[in-house]
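In: Sequence plus predicted model, see below.
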Amino acid sequence: MARGARRYGEEDQEHYDRPRRRTRPRTKERPSYDDAVDGTVMRVDRGRLRVRLADRSADDPTVTAMKARPLGRKAVVVGDRVRLVGDVSGDDGTLARIVEVGERTTTLRRTADDDDPVERIVVANADQLVVVAALADPEPRARLIDRALVAAYDAGMDPLLCLTKADLASPDELVATYRSLGVPWVVSRRGEDPAAVRDALAGRVSVLVGPSGVGKSTLVNALVPGADRETGGVNAVTGRGRHTSTQALMLPLPAADGAAPDEGRDGWIVDTPGIRSFGLAHVSPDDLLRSFPDLDEAAADCSRGCDHSAEAPECGLDLAVAEGRVEPERVDSLRRLLAARVRDAGD
């Protein structure tokens, strides 16, 4: 065939262009969603989200929803404040769409390991991280507690130590470890009303984290009657608990007098699955240091690139201790948290 000659003649069907798929013309205008309603994500389970609407009472059913396509790869997590369109009746078989996710005030994050670049958002818009640790059966894991505290400081959340099974061991030794950091603490005993814990959670949005077997789900069941969180024991060989909760769940906290929760007026708690590691690849030493204004100010005298460890030459923290500007116990505690970032992710 000569160069430039047509492969098909005008009489051949292939000569004509194939019909194109009809599409709507593109537009830069985005829907306003004026009819969207506000809600809070209470649970995420395999692509389906359970949302409590802002104008509904605690007794009303939650709405099942899915993420709208325009949100792309943006994660929607428990605690997110969202806007929904579609069927928001909450009836069986109905499905609404989440079209907007509000700006987050806090974001609790973790990675699988310290060298894992992929961050996992645990919960959004919480203001208190409750680190639940058993005083015995299983034994407390101090380095895992340290890591959870680092995540709390990084997220801008207030930390709280909740020490369970105080009927088996004294909390004094473990509490002394964190006294210099000013971390508040509460204790609970099996079979007793967790009044002190309830008081510490009142009016807050609190996330409960801790390894399996420490009594986290048992505590939630005591705080929220009817929560029916599955509980499990501790493996006699490994000394670690068995996973029972598989998904994070946000629950309204009832009042101390047993009255029904009123739109979370008395607080919210988020029960999370048991953790065996708490990767902190997303937290830098400077990020952690900013959570301690007095030590951050002292670190201004550090040489460039100082990692603020005990081995660091000419660290401003050592100078501040020598001059009596900061307490040595507080510096030691900070350095323990800094060391927890880069070792023993699974403890």
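Out: Arrived safely, thanks for sending. Numbers count the residues shown, from 1 in each chain.
In: From now on I want contacts and neighbour counts done on CA atoms only, so please keep to that.
Out: Fine.
In: Could you look up the SS state of residue 175?
Out: Look at residue 175: counting by DSSP: H, G, I helix; E, B strand; the rest coil, its state is helix.
In: Quick one: the strands in the stretch 201-347 of the chain, in order.
Out: For the stretch 201-347 of the chain, applying DSSP state E, counting those that start in this stretch gives strands covering 205-209, 249-252, 268-271.
In: Residue 326: which of these is closest?
Out: For these, the distance to residue 326 is smallest for strand 205-209, at 30.6 Å, taking CA to CA.
In: A further structure is provided below for comparison with the first:
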Amino acid sequence: MRRYGKNPDEDDIRVRPNRKGNRPRTNIRPKHEDAVEGFVLTVDRGRLTCLVEDRQIHAMKARELGRKGVVVGDRVGIVGDLTGDKDTLARIVRVEPRSSVLRRTADDDDPFERIVVANADQLAIVTALADPEPRPRLIDRCLVAAYDAGLDPLLVLTKSDLTPADHLLETYAPLGVPYVVTRRDELVDGNAADRVRELLDGRITAFVGHSGVGKTTLVNALVPPERRRAIGVVNAVTGRGRHTTTSALALPLPGDRGWVIDTPGVRSFGLHHVDPSRVILAFPDLLPGAEGCARACGHVEDGCALDQWVTDGHADPSRLYSLRRLLASRERREGD
């Protein structure tokens, strides 16, 4: 034991600093009240491109956000270098509450949800009438996802110069889904694009569809030339398109008339995350009849009160058939 004598002073005694730090830990995080609002345009391997006022900047997610994801369509708070100059990087410190979230899973037995886009208010389901052949089951699944997310669906049928649209439109007529039919030659002269823009005016619309249906070709016809994306072709042997769109991208319509969000082509649309009880919310004419159903009724079993509701003439039988077809699409794999 070290001795300092009878009258030690401060020079004789050495105080060791606290190796764990002198400042106590705190759960208080900075509020970043000076953060500027931005709109996420695309996400690429952890780097995000955001629109801040009239310029694009690159940013990364701040560590304090933890596991909270940031996706295309998010409105975020950004701090740091906001000049947008080359080799600059800002930080996203806040994600504003979302008005909607479009989700999908890789398959029906996959519990891991993937957020496709945030804050969209319309879902454009793009399908070709031929080359490749339409896939009604995939359309049904996209409709279920739209209804579950609270998005208004829009059916966009392309390549009507190869096959008429009448049969497919008849299938979805009871749902009352708005639709637009396009031809390949109309995309060149702009007539089809003008008709589609009318349905997108003032809205944030996410475009989804199977690879090769002409989704990105249509998006390119809608946006200014400098914003166009690369497109692929359909394989003549397999009838499948090549994935040229590898990440979602938000693009502005001319004249600030809205946004389109082009998403990668999908070959399946898992619905593991969807609560079947929410699907009927898209059928207001059937909803009152469901009040007589048993608590655990899935609206497809014998004894469902909706059968009597339709029999009594309160709703068109084709509407109940459409509801049950959509509910069944959740229970069956897309390829079945």
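Out: Sure, I can see it. Please read these numbers as outputs of a predicted model, since none were measured by experiment.
In: circling back to that earlier point, dump the strands of the stretch 201-347 of structure 1 to a markdown table, plus mean neighbour count.
Out: Conversion of those to a markdown table gives the following (neighbours: other CA atoms under 10 Å):
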| stretch | mean neighbour count |
| --- | --- |
| strand 205-209 | 25 |
| strand 249-252 | 23 |
| strand 268-271 | 24 |
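In: a markdown table please, covering those and showing distance to residue 25 of structure 1.
Out: Output for those, formatted as a markdown table (distance: least, CA to CA, whole Å):
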| stretch | distance to residue 25 of structure 1 |
| --- | --- |
| strand 205-209 | 45 |
| strand 249-252 | 42 |
| strand 268-271 | 45 |
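In: Could you measure from the residue nearest to the spatial centre of structure 2 over to residue 76 of structure 2?
Out: Of all residues in structure 2, the one closest to the mean position by CA atoms, centre = their mean is residue 117, 2.7 Å from it. Residue 117 of structure 2 is 14 Å from residue 76 of structure 2, where distance means CA to CA, to the nearest Å.
In: Now check residue 281 of structure 1 against structure 2: what is it aligned to?
Out: Aligned against structure 2 by TM-score structural alignment, residue 281 of structure 1 finds its counterpart in residue 272.
In: do residue 110 of structure 1 as well
Out: That one, residue 110 of structure 1, aligns with residue 104 by TM-score structural alignment.
In: contacts for the one helix or strand its match maps to?
Out: Applying DSSP states H and E as the criterion places residue 104 of structure 2 in strand 101-105. In this structure, residues lying in contact with strand 101-105 of structure 2 by CA atoms under 8 Å, 6 or more residues apart in numbering are 111-120, 145-146, 149, 269-273.
In: Specify the angle between it and strand 203-209 in degrees.
Out: 10 degrees (axes from the mean of the first three to the mean of the last three CA atoms, to 10 degrees).
In: Specify the next element, helix or strand, located C-terminal of strand 101-105 of structure 2.
Out: strand 113-118.
In: start and end residues in structure 1 for the helix or strand just after that next one, please.
Out: Using DSSP H and E, the helix or strand that follows strand 113-118 of structure 2 towards the C-terminus is strand 122-128. Mapped onto structure 1 using TM-score structural alignment, strand 122-128 of structure 2 spans residues 128-134.
In: Can you list the buried residues in the longest strand seen in structure 1?
Out: Determined from DSSP state E, the single longest strand within structure 1 is strand 37-45. Using 16 or more other CA atoms under 10 Å as the test for burial, strand 37-45 of structure 1 gives 37, 38, 39, 40, 41, 42, 43, 44.
In: what's the mean distance for it versus structure 2?
Out: By mean CA distance after the TM-score superposition for structure 1, the fitted strand 37-45 of structure 1 averages 0.4 Å away from its aligned residues in structure 2.
In: residues making contact with that strand?
Out: Outside strand 37-45 of structure 1, the residues touching it (CA under 8 Å, 6+ apart) are 49-55, 77-85, 247-251.
In: Next, the angle from the strand holding residue 104 of structure 2 to strand 122-128.
Out: 40 degrees.
In: any idea how far residue 246 of structure 1 is from residue 162 of structure 1?
Out: Residue 246 of structure 1 is 21 Å from residue 162 of structure 1, by CA to CA.
In: And those two? Which one has more around it.
Out: When residue 246 of structure 1 and residue 162 are compared for neighbours, residue 162 comes out ahead with 24 against 12, by other CA atoms under 10 Å.
In: What residue in structure 2 is paired with the more buried one?
Out: Under TM-score structural alignment, residue 162 of structure 1 pairs with residue 156 in structure 2.
In: sorry, back to before: just the buried residues from the contacts of strand 37-45 of structure 1, in ChimeraX please.
Out: Entered in ChimeraX, the line below selects the buried ones among the contacts of strand 37-45 of structure 1, by 16+ other CA under 10 Å:
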select :49,50,51,52,53,77,78,79,80,81,82,83,84,85,248,249,250,251
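In: ok so, going back, nearest to residue 288 of structure 1, of the strands of the stretch 201-347 of structure 1?
Out: Nearest of the strands of the stretch 201-347 of structure 1 (CA to CA): strand 205-209, 19.3 Å.
In: what range in structure 2 matches that closest one?
Out: The aligned range for strand 205-209 of structure 1 is 204-208, by TM-score structural alignment.
In: now do stretch 333-340 of structure 1
Out: Counting by TM-score structural alignment, stretch 333-340 of structure 1 corresponds to 322-329 in structure 2.
In: next one: the matching stretch to chain centre, how far?
Out: In terms of CA atoms, centre = their mean, to the nearest Å, the gap separating the centre of stretch 322-329 of structure 2 from the centre of its chain is 22 Å.
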